[in-house]
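**Student:** Below is the sequence, then the predicted model.
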Amino acid sequence: MTAAEPSPEICFFLSYARPPSAAGEHWVRMFFKELQAQVAHEARRAGRLQPGGELGQGFADFLPRGPERDTAVARALGSARVLVPLYSPEYLERSTTRRERATFLQRVMNGSDSPPWWRIQAVLWTPVSATGHVSDLSRALELGEDFPEYTRHGLETMRRLSEHREHYDAVVRRLAGRIVAAAHQPLPVAAEPVAEADVPGQAPAEAATPFVIAVVAPSEGELPAQRQPACYGLHSVLWRPYRTSHLLGIADRTAQVARQFRMPDRIVDFADRDHLLVMYPGVILIDPWILAREDGRRRLQAAVEIAVSRQWVTLMVVVDRNDPQYAGRGSDLAREAMSMASAAQGSKLTREALEFEQNISRVVARNRRRYLSERPPPDGPPPTPRPRLRDPDDTGDPADPGPDPTVGEDR
């Protein structure tokens, strides 16, 4: 069976932005053919074949435009066990590809507050900027993070150039193994296509309040000379302070929590200035190592000013007490960051993954509630900040905390 003839059960749906030329699509077709063959091989090797002897076919939209194509795509999205999006700037800009992803997510969320993210096996096809970030981009980068050419150029370039073929094959094998493992799980029922206004990445509908997750952290290209690069990525939003506990970056993990409250997420680099926090509730996640940069205090002070002026924004200084660089320089920077952040009401310091998990749900719930009760009317002026009593969700934290005296201690 070919990609143009979707079977009742589709193993994986390859979602991609159609290139402007046939030459560009040639590489997508080659990748799809090789991935489909490798999925079949991995299924046989893992003993996870269906009764008919096949795990199922992949589907990629190589069909000409028309009603038959629309029907085939809808049928495949309604039965595919895994979505494989090929992330590129074009993919994140087009409403059709974003809608495919959103429709699949809506389906796999059926009966659950949060989707099983292992059903989306994303690929970095060509490099994507931080402004085009989606909540599972860090997983696309993680797929081939041990191959520098993957994170630098993307899988398409690796397929084009013979010098990268060995590493390209390794990434395809890894991806196929993950698809087979995910496809073996029970399949949710089909969902109705997502409306245009509900597609992530577009302006939110009036009734949908986004939760903004802004990150103040160095990218791997702007790290201070003494900072080890292990928990950083190409962009600030890919920062993973708890990399030994969380596969996801900390912004992605926060986005999952926001979706549990039925809020669409917006993950942004605070340095881009288009952070939307003056308009919507959110959290600013701060890496104290930003203060080791010459412009670090200015960047952190800008975040503090936003949080001071908006009751629905919380500053969270995030460190890992198990980081080898935490003792000494790391704890000094954390103390300095909290000293600055304490100007904003309810600022928090988290020093381990479990503490972050306990805090972030309370922060999302509280800021959503504050926003809904204090937001200005349409076209009205921003609200005037006013003193508040201690929030009942702030268990264990004073309303206006100073620097944490235990920063740097090992308990």
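**Tutor:** Great, that's in hand. None of the values given here were measured: they were computed from a predicted structure.

**Student:** use CA for all of it now, contacts and neighbours both
**Tutor:** OK.

**Student:** Select the longest helix from the protein.
**Tutor:** The single longest helix within the chain, with elements called by DSSP state H, is helix 22-46.

**Student:** okay, now the one to match up with it:
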Amino acid sequence: MPLFFLSYARIPGDRRTGHDPDRLVFDFYEKLRDRVATHAGVPKAKAGFVEQPGTPGDESVRALTGCRVFVPLYSKRYFTDSLCGRQWTAVTNRTAPGTAPRIVPVLWTPYPAASVPTAVQDTPAVPEGTGDAEEAYAAMGLHQLLDLEEGQALQVTEWLAQRIATAAAAGTWAPGPLDPAGLARLPDAFAATPPSPPLRITVLAPSEERLPLGREAARYGPRPLDWRPYGPVAGGPVAEQVTELARNLGFDPEVVSFDKTLVELRGTDTPAAPWILVVDPWALHDAKVARQARAFDEAYRPWTAVLTALADDDPQTKEHSERLRGLLESAFPRYLREGRMGQQFAVRGLVTADAFALWFGELAESAYMRYLRYIQPQSSPRSTMAGRLPGVGADGLGTDEGGAEARP
């Protein structure tokens, strides 16, 4: 029996044309099998198994039920594939009492937090270390890394091979009987609806009673949560908009006060959720608020993100954009210095409502993945890469089709 079984979601396509849409899966499998064989000291033929077109069903089932390590290629497609869900059930159900299934997942392509099935949430794909290869893997997944960064892809493959060889040698081994018909009757482990992951949101903005001298009150209300940075054309207050955006992404959002944010960041207790701070730069004219913002920046945590609305349809904001940008640079130097490129753009200011909505989604999911990595064991981050979101320019103030980090 093979040491590992590679489980993947097949991409539909006409393989008779000679172009297999799963080519990268098989290329990766060959590299991984070679490295596992080396680390485990076994022949390549016994190191791994992957089901290829034409593989007999009984051969695949024997490999699945006899393998020592299950290696799923995580992607949004994987979590909706019923065969993959049944394979997961077969592996986790065949384990003897008192033993844990040995699963070494691979982040194949990044996926929305809300797509992760309940059965998988305790087994996320995790890069170890904080080097360039790990960050790139966490950001774009191995599929894209194999196409763009061969050297980094090889580093990740080597790390995965070491994990698989170690897992195969550890603990007890409990293969279980199953036939192809039995596999088809197993329940899909991914069919259950996962619970919504938490997300905290804080709006840092003045109320209409606490505006800086000369600032017009048209976009404000009695509470900071009434702030409407992009005017009436964008809908209701920004707090309502981001809450709805978070729900659409599959999160369970909670809007909390800035004071609560600071207390939790300064405390020693494990934070309950990733955090998004939405900033009106006009609020930073208040010395107390500016000090609080700097305290947030000094407590910089990987599972937090800052988004600034610097609307170009607001004549006052547009006129004073240089001064407002200076206030942001003074309040959030660490986010601007240490954050990834997209985070830096988001801090400097998003000029359109569309750009703001897109970046909120990007950074909410990135913060959640980083929360999993740093707060929960065996978890992974996912951050954004440079390139394709509209409304953000190289100066952070934005253009209609300016450069930004691309969605992983």
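**Tutor:** All right, it came through fine. On a predicted model such as this, the values are computed, not experimentally measured, just so you know.

**Student:** Just the TM-score for the two chains, thanks.
**Tutor:** Put the two chains on top of each other and the TM-score (TM-score structural alignment, normalised by the length of the second structure) is 0.46; 223 aligned residues with a Cα RMSD of 4.3 Å.

**Student:** List the buried residues of the longest helix of the first structure.
**Tutor:** For helix 22-46 of the first structure, a neighbour-count test (16 or more other Cα atoms under 10 Å) marks 25, 27-28, 31-32, 35-44 as buried.

**Student:** could you say what helices and strands it packs with?
**Tutor:** Packing contacts for helix 22-46 of the first structure, counted by 3 or more Cα pairs under 8 Å, 6 or more residues apart in numbering; DSSP states H and E, involve strand 57-60, helix 155-160, helix 165-183.

**Student:** elements contacting the following helix or strand past the last one?
**Tutor:** Translated: helix 165-183 of the first structure. Using DSSP states H and E, the helix or strand that follows helix 165-183 of the first structure in sequence is strand 211-216. Strand 211-216 of the first structure makes packing contacts with helix 250-260, strand 265-269, strand 282-286, helix 296-309 when contacts are defined by 3+ Cα pairs under 8 Å, 6+ apart.

**Student:** Give me the angle between strand 211-216 of the first structure and helix 250-260.
**Tutor:** If you take axes from the mean of the first three to the mean of the last three Cα atoms, to 10 degrees, strand 211-216 of the first structure sits at 170 degrees to helix 250-260.

**Student:** Now do strand 211-216 of the first structure against strand 282-286: the angle between them, please.
**Tutor:** 20 degrees.

**Student:** picking up where we left off before, any idea which of the helices and strands packed on helix 22-46 of the first structure gets closest to Pro85 of the first structure?
**Tutor:** Pro85 of the first structure lies closest, by Cα to Cα, to one member of these: strand 57-60, at 10.4 Å.

**Student:** Give the other helices and strands that the closest one contacts.
**Tutor:** Here strand 57-60 of the first structure touches strand 10-15, helix 22-46, going by 3+ Cα pairs under 8 Å, 6+ apart.

**Student:** and Leu372 of the first structure, which of these is closest to it?
**Tutor:** With Cα to Cα as the criterion, Leu372 of the first structure lies closest to strand 10-15 of these, at 36.0 Å.

**Student:** Enumerate the positions of the helix or strand containing Arg369 of the first structure that are buried.
**Tutor:** If you go by DSSP H and E, Arg369 of the first structure is part of helix 353-374. Buried residues in helix 353-374 of the first structure, counted by 16+ other Cα under 10 Å: 353, 356, 359-368, 370-371.
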